[in-house]
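Chemist: Okay, sequence plus prediction incoming.
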Amino acid sequence: MLQRLFSFKGGVKPQTNKSPSVREAIGFAPLPACLYVPLHQSIGGAANPLVRPGEKVGKGQLIGGADGWMSSAVHAPTSGRVLAVEEHVATHPSGLTTLSVVIEPDGCDEWAERQPIDYRSQPPERVREALRDAGVVGLGGAVFPSHAKLAPAKSVVVQDLVINGAECEPFMTCDDMLMRERAEETVRGIAIFRELLAAQRVLIGIEDNKPEAIAAMRNAVAHLGLDYAVVAVPTRYPAGGAKQLIRVLTGKEVPASRRSTELGVQCFNVATVYTAYRALEFGEPVISRIVTLTGNVAHPRNWDVRIGTPLHDFVALGEPQRDTNAFLMGGPMMGFALPSLDAPVVKATNCIIAGSAGLFPPNPPEMPCIRCGACADVCPHELQPFELYWFSRARIFGKTQEYHIFDCIECGCCSYVCPSHIPLVQYFRFAKSEIWAREREKKAADAAKARFELRNAREEREKEEKAERLAKAAAAKAAERKTVVAQPNSDAAGTPRALEPQDTPPATGESADSAGALDAEALKKATIQAAMERARAQRAGQAARNTDRLTPEQAKEIAAVDARRARQASSASAPPAPPERSPDSAGSGD
């Protein structure tokens, strides 16, 4: 049964340059002298280090635990000794550093204990946890944790599971060779994902410039007796984009503000499902991946290389030509120039291209925009890049959001066709970064304002509670004074009796307020007096220190001081003597 194909707007057809790297089978890169394994290799939180310098590790041993659900684990690519857990240059255009585990291989390449999962009998939650702990992420370049995408929405049934084998970027052939040589394992991984998502249909999209991969996948599907549709899609960049491939295979248009799962579609890369199958069936976490090494090299080829291999060791396998002047990671359309070859191979590394002046000529000087509209014609998301360019350049970022700048996937089609050689994608990335920075500042200011208002509210509440407590104490005192003896009184027999409540004249509002104020003042003075008494008692109970080795002179002096204090205390406690009468007043009759 033929699968109906749809089309997406825009797109370009650059020269593919794929044939040089598919002439040989996938090779296995040798172990380097040292591996630098970054702990942050996925979208989400960085993994927590679980090893220390000097510790022995086995191949596949967990060295970085997932930090929450939106994270992924990291494992040792080989057996050896941990040299350090330190900052190392990241595989990123910024050239910044990231926390990495440095491992010195011992040459044995011995596996740690592997624990395959019987995914057929395990609940889906347990299988997803196993994929998270195995470090399975999207290997198409986005490195999104796969276990999070395998949790189906409760309100929407997954109708279509789309497997992305299009690989539309020029030069890149790692997915092509994977499907050619490991098609059956890839299809078995698709079966696991279909079961987890309970998908009704499976569509495998492969560009029609990969006939060997299409034939291998169809043979594997037939051999396993599955009903998956292996579809050859027209070769046009960026047909390998998730939303574009979903549009071609299902006809569903995924809005920028929504996810494909809301429309009943989920999409995964072929390398992702392959690594998931190896992780569950054989207990092998993601410690290596297939990387295309091509461009200005003597031996272009695809290599199965360990995660953490320094790029200078990896590119040496291709023997770069003398005129090589740069290295790109990813394809020429969406990739970036590597600032340093000291950075390691990571899970997002799918292609390394050695560049030269002949292969990638210097960009011509940027000319003014002539508003020809060519960029809008090729934009796969039907944006107006020339308007986004003007507002980005003028730093009017609010208008760029009105023109939906965050719908841009930075595919590079607009820059590719621009007759004025304007690096449009670079302007869009700049505008996005500025908008994100302002959003972060606004969130920080809002959080500070909220904390300030909460503190003020707390202080006001504490003041009110304190005033309420004092008022209650004063009221309790006033009530006690009404019931307890206020002053002595006598009955008819002459026996003193306590005043009854009715004997006390009712207090007016003013006298009640003054009584409450006096009670509060008396309570305050009584509290202070009690505290002073406790302090005196504590001082009296404290024994003198450093008096065990006194000289006779010091003991005599201390005894005199104590005697003088005793006389002062007795004189202070004795009642005052009556005043003496003068001789003139003696014998007077007063």
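Modeler: Great, that's in hand.

Chemist: contacts and neighbour counts: CA atoms only from here.
Modeler: Will do.

Chemist: And for Glu465, the neighbour number?
Modeler: Counted with other C-alpha atoms under 10 Å, residues neighbouring Glu465 total 12.

Chemist: how near is Lys472 to Glu465?
Modeler: As judged by C-alpha to C-alpha, to the nearest Å, Lys472 and Glu465 stand 10 Å apart.

Chemist: right, I mislabeled it, should have said Asp377
Modeler: 68 Å.

Chemist: now swap in Ile352 and tell me
Modeler: Applying C-alpha to C-alpha to Ile352 and Glu465 gives a distance of 68 Å.

Chemist: neighbours of Val137, just the number please.
Modeler: Other residues lying near Val137 total 33 when counted by other C-alpha under 10 Å.

Chemist: From Ala343, how far out is it?
Modeler: 20 Å.

Chemist: Ok, Ala467 next?
Modeler: Ala467 is 64 Å from Ala343, by C-alpha to C-alpha.

Chemist: Just want to know which of those two has more residues nearby.
Modeler: Using other C-alpha under 10 Å, the more surrounded residue of Ala467 and Ala343 is Ala343, with 24 against 12.

Chemist: now the helix ranked longest in the chain, how far from the centre of its chain.
Modeler: In the chain, with assignment by DSSP state H, the single longest helix is helix 424-483. Centroid displacement of helix 424-483 relative to its chain, using C-alpha atoms, centre = their mean, to the nearest Å, is 26 Å.

Chemist: Lys18 is in contact with Pro300, correct?
Modeler: No - using C-alpha atoms under 8 Å, Pro300 is not in contact with Lys18, being 10.0 Å away.

Chemist: one more structure, for comparison:
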Amino acid sequence: MNQNRAKKGVHPYEGKDLSKDSSIAVIPAAEVMVYPLAQHIGAPAKAVVSPKDRVLKGQMIAEADGFISSPIYSAVSGTVKAIEKRLVVNGEKTECIVIENDGAEETAEGYGKARSLDSLSGKEIIDVITKAGIVGLGGAGFPTGVKLSPKNPQDIDTLIINGAECEPYLTADYRLMLEKSDEILLGAKAVLKLFEKAKVVIGIEDNKPDVIRLFEEKTAAEEKISVEALKTKYPQGGERQLIYTVTGRKINSKMLPADKGCLVINAATCFAIYEAVYENKPLIHRIMTVTGEAANAPCNLDVPLGMSFEQVLAAAGGAGEDAVKYIAGGPMMGTAMATLDVPVVKASSAILVFSQDDVAVLSESACIHCGRCVGACPSNLIPQMLAKAVKAENYEEFERLGGMECMECGCCTYGCPAKIPLTQMFKLGKAKVREMRIVG
């Protein structure tokens, strides 16, 4: 890797020492499980069960409703209690399937049945991944089967397994890579079978030397799999940033990675692919980090999808009396939570618990034109000019200045001494541009 490609970005406090030494612990499912039909990019899934229906663990309860959509499976056996609107992480209410867990752990037919990769064609592998309900588990939630079906499969030469986990505090992928390295590599080999010319590069930030050594040892004899040590700098794990760092190829908002011969898959997604392809298990659980200065026992948990954040936090030992702020996901791109009574979904990576709300005490002042935002922006934008355009409601100018290239990573906001909420402004600007395009 050319280290010069990793110059942009910021170095926030990592906070990973709180939970990185905590091995993954499996927690039992709750008595009532809630499954939002919209937990991925694209069209919400469509329920295929009704109230009072009995369901089994690993049974499909909602089917994909369109090309860019993804099915949903129950993590428990039990009875469908209701299909109703419930609150989710982003503060909205959305249609959810509510299942009462009977504790029997009775599984659907074929669940967990071993399968050989050699018995599957490329098309069958994609069908398995699609039907298993796998989406990007790094936070994006894009259906993986669609991502692995580019219009130019013959041109894909680089598959990047994203093991950067660049968000502060998060250690779920770190523990998964340490504890399930063989399975992740088998998942990578399943994806390799789809692209004749491709090689796999496993990108890992250099603040995880033990993981780098482990994967280097396990891939030493592999001709088509290599390990790339990445400079530790946020947002090194962003898709565009990762592709540029590893290959030197630049991607913009109007392009797909496949247009440059690349595909990026998160390490946790790769593990989910392993479970689907080799063990015939749909996506019904994920690894989450529960951490923060106000978390009683920072740890990494194997969580059945459908539990509430409140139940997961309780299983992790709860929060201290000084807890004042909760975030779903990482501190840079996560979502502040008004309530923990919302369900864990496919893209839920963490619960952060803090004793101080840094945002609440911020006092915004005028831009001093220091240029820190420009130096930090991984997309090489000029945030102060974009902010000026948004404040003036000049969204044509916002677009002309490259505002749609904003990754919403938060680097500019993090570094701004004037405490201007730049990232939030750019989210608004991008939404307004999209509205203009639709109207136009």
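Modeler: Nice, thanks for sending it over. The model shown is predicted, which means the values in this text are computed figures rather than measured ones.

Chemist: TM-score them against each other, please.
Modeler: Once superposed, the chains reach a TM-score of 0.95 (TM-score structural alignment, normalised by the length of the second structure), with 436 aligned residues with a C-alpha RMSD of 1.7 Å.

Chemist: picking that back up, residues in the second structure aligned with the helix or strand just after the longest helix of the first structure?
Modeler: Beyond helix 424-483 of the first structure on the C-terminal side, the first helix or strand identified by DSSP states H and E is strand 489-490. With TM-score structural alignment applied, strand 489-490 of the first structure matches no range in the second structure.

Chemist: who does whichever helix or strand comes after strand 489-490 of the first structure touch, helix- and strand-wise?
Modeler: Downstream of strand 489-490 of the first structure, the first helix or strand assigned by DSSP H and E is strand 496-497. On a contact count with 3 or more C-alpha pairs under 8 Å, 6 or more residues apart in numbering; DSSP states H and E, strand 496-497 of the first structure meets strand 489-490.

Chemist: tell me how far the strand it packs on is from the chain's mean position?
Modeler: On C-alpha atoms, centre = their mean, the centre of strand 489-490 of the first structure falls 81 Å from the chain's centre.

Chemist: Stretch 112-130 of the first structure: which residues count as buried?
Modeler: Buried residues in stretch 112-130 of the first structure, counted by 16 or more other C-alpha atoms under 10 Å: 112, 117, 119, 124, 127-128, 130.

Chemist: any idea which of these is closest to Ala520 of the first structure?
Modeler: Checking these against Ala520 of the first structure with C-alpha to C-alpha, the nearest one is Arg128 at 65.8 Å.

Chemist: wait, isn't that closest one in contact with Lys149?
Modeler: No - taking contacts as C-alpha under 8 Å, Arg128 of the first structure lies outside contact range of Lys149: 9.5 Å.

Chemist: Just the strands from the stretch 201-350 of the second structure, written as ranges.
Modeler: 225-230, 262-266, 285-291, 299-304, 325-328, 335-336, 350-354 (DSSP state E, counting those that start in this stretch).

Chemist: Tabulate these in CSV, adding columns for mean neighbour count and distance to Glu279 of the second structure.
Modeler: Shown next, in CSV, are those (neighbours: other C-alpha atoms under 10 Å; distance: least, C-alpha to C-alpha, whole Å):
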stretch, mean neighbour count, distance to Glu279 of the second structure
strand 225-230, 21, 22
strand 262-266, 23, 19
strand 285-291, 27, 14
strand 299-304, 24, 17
strand 325-328, 22, 30
strand 335-336, 18, 33
strand 350-354, 26, 26
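
Chemist: mind putting these in a markdown table, distance to Leu242 of the second structure included?
Modeler: Supplementary listing: these in a markdown table, determined by distance: least, C-alpha to C-alpha, whole Å:
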| stretch | distance to Leu242 of the second structure |
| --- | --- |
| strand 225-230 | 9 |
| strand 262-266 | 8 |
| strand 285-291 | 22 |
| strand 299-304 | 25 |
| strand 325-328 | 23 |
| strand 335-336 | 23 |
| strand 350-354 | 22 |
